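Visitor: mind folding the following:
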Amino acid sequence: MSSERPSQNQPAHGLSVQSAVQPGAQNGETEIDLLELLNVLLSNLRWIIAAVLIGALGAFFYTQYFVVPMYRSTGNLYVVSSQDSIINLSDFQVGNYLASDYEKVVYTWEVLEQTKENLSLPYTQEQMRRMISINNPQNTRILEITVQSRSPREAALIANELMLVVSKYVVDVMETEQPNILSEAQIPLERFSPSKTRNTMLGA
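Guide: Predicted coordinates:
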C-alpha cells in the first residue's frame, strides 16, 4: 500500500511544476521578442532617419515651389451712428446694428461690381465673395474687412477699395453717417497659407 502512494501524488506534483514553469517561459519569450524588435530598429536606424529627412525635405520643397501662396490683408472701418459728440448707450447699440448691416452691404452685387470696375479686376462675383471675409468684433462698432489673394499687393488694394466703396454706398443708399476708415489695409509681407513649417512636419 505504501508503495502506491507516491504514484498517486506524482500527477498533481508534476502539474504544479508545469504551471510554475510556464509563466517564466512566456515572460522569457516576451523579453526576447522585445529585444529582437529593438535590435531590428537599431540596425535600421539610419534608414528610418533617412526616410524622415526625405519626407520632410520633400514636403518643404513641394510647399515652397509648387503650392500657390496666399496672402491676406485687413482694413478696419469705424461705424458712426450719430453726428453728436456725446456717446451714450443707445448710440453704441445703433452702431452695433449698423455694423451688422454693413457686413451684408459688403457682399451686395452693387458694392462688389463697383469695386471690380474701379480696379479692373478679372474676377466673377462669386470669386470676389470667396476672397472676402468680414468680422465685427463683439461689442464694437469696428468692421474688419479681410481680402485674400495670390498677390499681396492685390489683397491690400481690394480691401482698401472695398472700404471706400462701402463708405460711399451706405451714405447714398442707406442714408446713414459715412463710416470712418480706422486703419488702411497694408501689403502683407508673409503669406498665411500654406504653412511651410506645418507641411514640413507632416511630411516627416
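
Visitor: all contacts plus neighbour counts: C-alpha atoms, from now on.
Guide: Noted.

Visitor: how about the helices in the protein?
Guide: For the chain, the helices defined by DSSP state H cover 5-43, 45-65, 89-106, 109-119, 125-131, 152-172, 196-203.

Visitor: would JSON lines of these with mean neighbour count and distance to residue 82 be doable?
Guide: Putting the helices of the chain into JSON lines (neighbours: other Cα atoms under 10 Å; distance: least, Cα to Cα, whole Å) gives the following:
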{"stretch": "helix 5-43", "mean neighbour count": "11", "distance to residue 82": "73"}
{"stretch": "helix 45-65", "mean neighbour count": "15", "distance to residue 82": "49"}
{"stretch": "helix 89-106", "mean neighbour count": "17", "distance to residue 82": "7"}
{"stretch": "helix 109-119", "mean neighbour count": "16", "distance to residue 82": "23"}
{"stretch": "helix 125-131", "mean neighbour count": "14", "distance to residue 82": "30"}
{"stretch": "helix 152-172", "mean neighbour count": "21", "distance to residue 82": "13"}
{"stretch": "helix 196-203", "mean neighbour count": "15", "distance to residue 82": "47"}
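
Visitor: residue 185: which of these is closest?
Guide: Minimum separation from residue 185 across these (Cα to Cα) falls at helix 152-172, 5.2 Å.

Visitor: so which of the helices of the chain gets nearest residue 72?
Guide: helix 152-172 (6.1 Å).

Visitor: next, the second sequence, to be compared with the first:
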Amino acid sequence: MRNDHKISFRDYYIKILSKVWVILTMGIIGTLGSYYVTMNFVEPTYEATVTLYNGNKTTGYSQLNKEEELINSELMDDYIELLKSGQVQEEIIQRSEYNLTDSSLEKNLDIVVMHGTRFIYLKFKHKNPEYSMRIVNQLSNSWIKKAEEIMGVDNLQILQYAKSPIDPITPVLRQNVIQTTVLFVLIGFVWVSCRVNNTKKISSEKAIVEEAGLVVLGTVTNMKEKKRHIRI
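Guide: Predicted coordinates:
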C-alpha cells in the first residue's frame, strides 16, 4: 500500500509538471493583460509637494528657547486648521480650470508634519501633473498670506516650491503586473490540479474493474448519497 501511495503521489506531480506550460501560459496572459490595461485604461495620478518651515525669518533655530518652541508648536496647529478653512481654499476652488470642489480639494490634499521638527510638507494629488503643481503652490502662497492677515504672524515660510511631477504615484505598474501575474499563475495551477485529479479518479475506477476481471455494463449515480456505483 505504501509503494502504491508513493507511486500515485509521484505520478500526480509528474502529470502536474507535464502541464506546466498551461501554468506558464496563464502567467504570461496575466502579465501582458495587466500591462496593457494599466497603460491604456487606468488614468495616472500625480502628486506635487511644497516644503514649508514654521520659524521666524530673523531668528535662528539654535536661539529658540522653550517658551518660543511651545508657541511655535501651538502655531503649527493653528496653521493647519487655517489651511483647512475656506479662507485659504476659496481662491483655488474659484478657479474654473481646476474643476475642484470643497470635498475633492480636501480629499486630495495632504499635510505632513515631521515629528520633532517644524518642517511641513504640503502635498496635492491630481490627474494633471501641471495642475497638481500649480494648485499646491497657490495654496501655499494663499496659506502664508492668510496667516499674516488673520493671525498676525509671519513665521510660516516656503523653503521649496513644488515642481511638476514626472512619475505618477498611481497606478504602480510594477505592483499591478506582479500581483496579476501571481493570480493568473495560481488560477492555472488550480485548473491543472483539478484536471489531474479528475483523470486520476477515472483511471482508478478503470483499474479496479480491470483487476477484478469484471465487465462494466454501465454506471448508476445515487443522487441521494452522491456516490458512483458500478453495476456488474
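
Visitor: hang on, the earlier thing: nearest to residue 145 of structure 1, out of the helices of structure 1?
Guide: Of all the helices of structure 1, helix 152-172 sits nearest to residue 145 of structure 1, with 6.3 Å by Cα to Cα.

Visitor: how far apart are that closest one and its match in structure 2?
Guide: Averaged over the aligned pairs, helix 152-172 of structure 1 sits 0.6 Å from structure 2 after superposition, using mean Cα distance after the TM-score superposition for structure 1.

Visitor: in structure 2, what stretch matches that helix?
Guide: The aligned range for helix 152-172 of structure 1 in structure 2 is 129-149, by TM-score structural alignment.

Visitor: ok so, going back, need the helices of structure 1 in JSON lines (columns: distance to residue 143 of structure 1).
Guide: Shown next, in JSON lines, are the helices of structure 1 (distance: least, Cα to Cα, whole Å):
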{"stretch": "helix 5-43", "distance to residue 143 of structure 1": "57"}
{"stretch": "helix 45-65", "distance to residue 143 of structure 1": "33"}
{"stretch": "helix 89-106", "distance to residue 143 of structure 1": "6"}
{"stretch": "helix 109-119", "distance to residue 143 of structure 1": "16"}
{"stretch": "helix 125-131", "distance to residue 143 of structure 1": "16"}
{"stretch": "helix 152-172", "distance to residue 143 of structure 1": "10"}
{"stretch": "helix 196-203", "distance to residue 143 of structure 1": "30"}
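
Visitor: of all the ones you listed, which lies closest to residue 74 of structure 1?
Guide: For the helices of structure 1, the distance to residue 74 of structure 1 is smallest for helix 152-172, at 6.5 Å, taking Cα to Cα.

Visitor: which residues are contacting that closest one?
Guide: Residues outside helix 152-172 of structure 1 that contact it (Cα atoms under 8 Å, 6 or more residues apart in numbering): 70-77, 102, 105-106, 111-112, 114-115, 118-119, 145-149, 176-181, 184-189.

Visitor: separate out the buried members of the residues you listed.
Guide: Among the contacts of helix 152-172 of structure 1, those buried by neighbour count (16 or more other Cα atoms under 10 Å) are 70-77, 102, 105-106, 111-112, 114-115, 145-149, 176-179, 181, 184-188.

Visitor: and the contacts of stretch 177-188 of structure 1?
Guide: 71-83, 152-153, 155-157, 159-160, 163, 167-168, 170-171.

Visitor: what do you get for stretch 126-138 of structure 1?
Guide: By Cα under 8 Å, 6+ apart, stretch 126-138 of structure 1 touches 99-100, 103, 107, 112, 142-149.

Visitor: what stretch of structure 2 does that stretch fall on?
Guide: With TM-score structural alignment applied, stretch 126-138 of structure 1 matches the range 103-115 in structure 2.

Visitor: give me the distance between the two termini of the matching stretch.
Guide: One end of stretch 103-115 of structure 2 to the other measures 27 Å (Cα to Cα, to the nearest Å).

Visitor: how distant is it from the center of its chain?
Guide: Relative to the centre of its chain, stretch 103-115 of structure 2 is centred 18 Å away, using Cα atoms, centre = their mean, to the nearest Å.
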